[in-house]
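>>> coords please:
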Amino acid sequence: MPNSQVVHIIDDDADVRQSLAFLLSTAGLPVQLHESAVAFLKNLPKAQDGCIVTDVRMPEMDGLELQRRLVEARNTMPVIVITGHGDIALAVEAMKAGAVDFIEKPFDDEVLLTAIRSALARSSSDRERGARAAEIRSRLALLSERERQVLDGLVAGKANKVIAYDLGISARTVEIYRANVMTKMQADSLSTLVRMVLLEGNSADEGGRLR
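Predicted structure coming up:
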């Protein structure tokens, strides 16, 4: 787990917060405590990346509303909801809204720790994928309009001569543009180029829903 990742504990019960902080700290996991969902959201812009562990029932704002607010803010930190026996329906709703897991009280310490480690690994993976997609977008921005048209044709699986016909240029000219695209995108093969474009596209789709 990257050192910059933190487990954000959100619970209105001070004893629960301290108990969870002790458990996670003993397991070597950095922790930040928040007394309410409202307090956490106020600090969200400067909150360290990681994951969120929140009770589902809290005054002012419950865990379900918190999850909705995080989606609206396009924040992608994984959320684990802690729920009482009678709150399963709320927990399921939270998962439909984007929470990655829910843990029923009373829970086994190892069950919670396993869920948290999984969420942190997911958060790290998402961040790395996002950084890679951003790098690809910066390369795409270097392409001219014609180079982008040739790239679109290549990603669509079209042969050079088909792209040439569609664009009204010669196949030789397409080859030149194709070489320029490969250079600017820093792709050593057509398959690498296609993977780059698909990664950027998938990231953009996810961004529209979550970020």
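
>>> alpha carbons only for contacts and neighbour counts from here, please
Noted.

>>> just checking, Asp12 touches Ser36?
Yes - with contacts counted by Cα atoms under 8 Å, Asp12 reaches Ser36, the gap being 5.5 Å.

>>> More neighbours: these two, which one.
Comparing Asp12 with Ser36 by other Cα atoms under 10 Å, the one with more neighbours is Ser36, at 22 against 18.

>>> that older thread, report the set of residues contacting both of Asp12 and Ser36.
Counting by Cα atoms under 8 Å, 6 or more residues apart in numbering, the residues touching both Asp12 and Ser36 are Met58, Pro59.

>>> the residue most distant from the middle of the chain, which is it?
Ser170 (42.1 Å; Cα atoms, centre = their mean).

>>> which residues sit against stretch 168-175?
Against stretch 168-175 from outside (Cα under 8 Å, 6+ apart): Val150, Asn160, Lys161, Ile163, Ala164.

>>> Proceed likewise with the subsequent sequence, for comparison:
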Amino acid sequence: MSATVYIVDDDTCFRAAIQRQLEQAGYRVVAYASAEQVLEQPPNENEPSCILLDVRMPVLSGLELQSRLLERGSTLPILFLTGYFDVSATVKAIKAGAEDFLIKPVQSDDLLGAIERALARHRSALALQREFDDLRSRFASLTPRERQVFVFLVAGKTSRQVADELGTTVRTIKAHRKNVMEKMKAGSRAELVLMGERLGVGTPHD
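Alright, predicted model coming up:
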């Protein structure tokens, strides 16, 4: 799967040099000359990506951009680049979730290694999100009655107990249970319970 690196740096020469280096390494590169441009033309969150972000920039700093992106719900890993090591800025960036803090001029191996680690984390996050979206889609495919049965099963109720709760027969509940297991692609009751936990399904009376 291809990956994109977004470079945000107001230094034209440095930005161009890093872009060439990363493109030669096989990455797709999108370069921004300011933090404001990133907010105007946001990166694509749905493909493996990361952001190389300069700390010191006019108007909006790298740390301020990081904060704005987090407010917007961005999940892209951020690698900070700076020519001036600042302990307080480093601590603030890392606490806010920065992937790494690199000092200019950065060695090629260090840069590429940091980018690969960031991309690996984003790929994992995207895979988990796709799995969750698929799980929600399967749950949405259940009929209202099947959802009720799902919730009771997750709560540990037997078919007899569910039948009593819903005022129907055990045979009917077993049929609903079979449909639930098939639609949710659950191989066992335990797996169904885990799905319920991921979906945040509570008690039958929630």
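
>>> What's the TM-score once they're superposed?
Overlay of the two chains. TM-score (TM-score structural alignment, normalised by the length of the second structure): 0.82; 199 aligned residues with a Cα RMSD of 2.5 Å.

>>> returning to that earlier point: and the residue farthest from the centre of the first structure, how close does it get to Val150 of the first structure?
12 Å (Cα to Cα, to the nearest Å).

>>> swap in Phe22 of the first structure?
57 Å.

>>> ok so Pro105 of the second structure is a helix residue?
No - looking at Pro105 of the second structure with DSSP: H, G, I helix; E, B strand; the rest coil, it is coil, so not inside a helix.

>>> which residues sit in contact with the nearest residue to it once chain neighbours are set aside?
Of all residues not flanking Pro105 of the second structure in the chain, Gly83 sits nearest, at 7.2 Å (Cα to Cα, 6 or more residues apart in numbering). Neighbour list for Gly83 of the second structure: Ile103, Lys104, Pro105 [criterion: Cα under 8 Å, 6+ apart].

>>> now the helices for the second structure?
12-24, 35-40, 62-71, 87-95, 108-140, 144-154, 159-166, 170-184, 189-199 (DSSP state H).

>>> out of these, deepest packed?
Each of those was scored by mean neighbour count; the highest is helix 144-154, a mean of 20, by mean count of other Cα atoms under 10 Å.

>>> Just want the angle from it to helix 108-140.
With axes from the mean of the first three to the mean of the last three Cα atoms, to 10 degrees defining the directions, helix 144-154 of the second structure sits at 120 degrees from helix 108-140.

>>> For helix 144-154 of the second structure, give me the average deviation versus the first structure.
Compared with the first structure after fitting, helix 144-154 of the second structure deviates on average by 2.4 Å (mean Cα distance after the TM-score superposition for the first structure).

>>> Tell me how far that helix lies from the chain's centre.
On the basis of Cα atoms, centre = their mean, to the nearest Å, helix 144-154 of the second structure is displaced by 28 Å from the centre of the chain it belongs to.

>>> Can you list the helices and strands that that helix packs against?
Packing partners of helix 144-154 of the second structure (3 or more Cα pairs under 8 Å, 6 or more residues apart in numbering; DSSP states H and E): helix 159-166, helix 170-184, helix 189-199.
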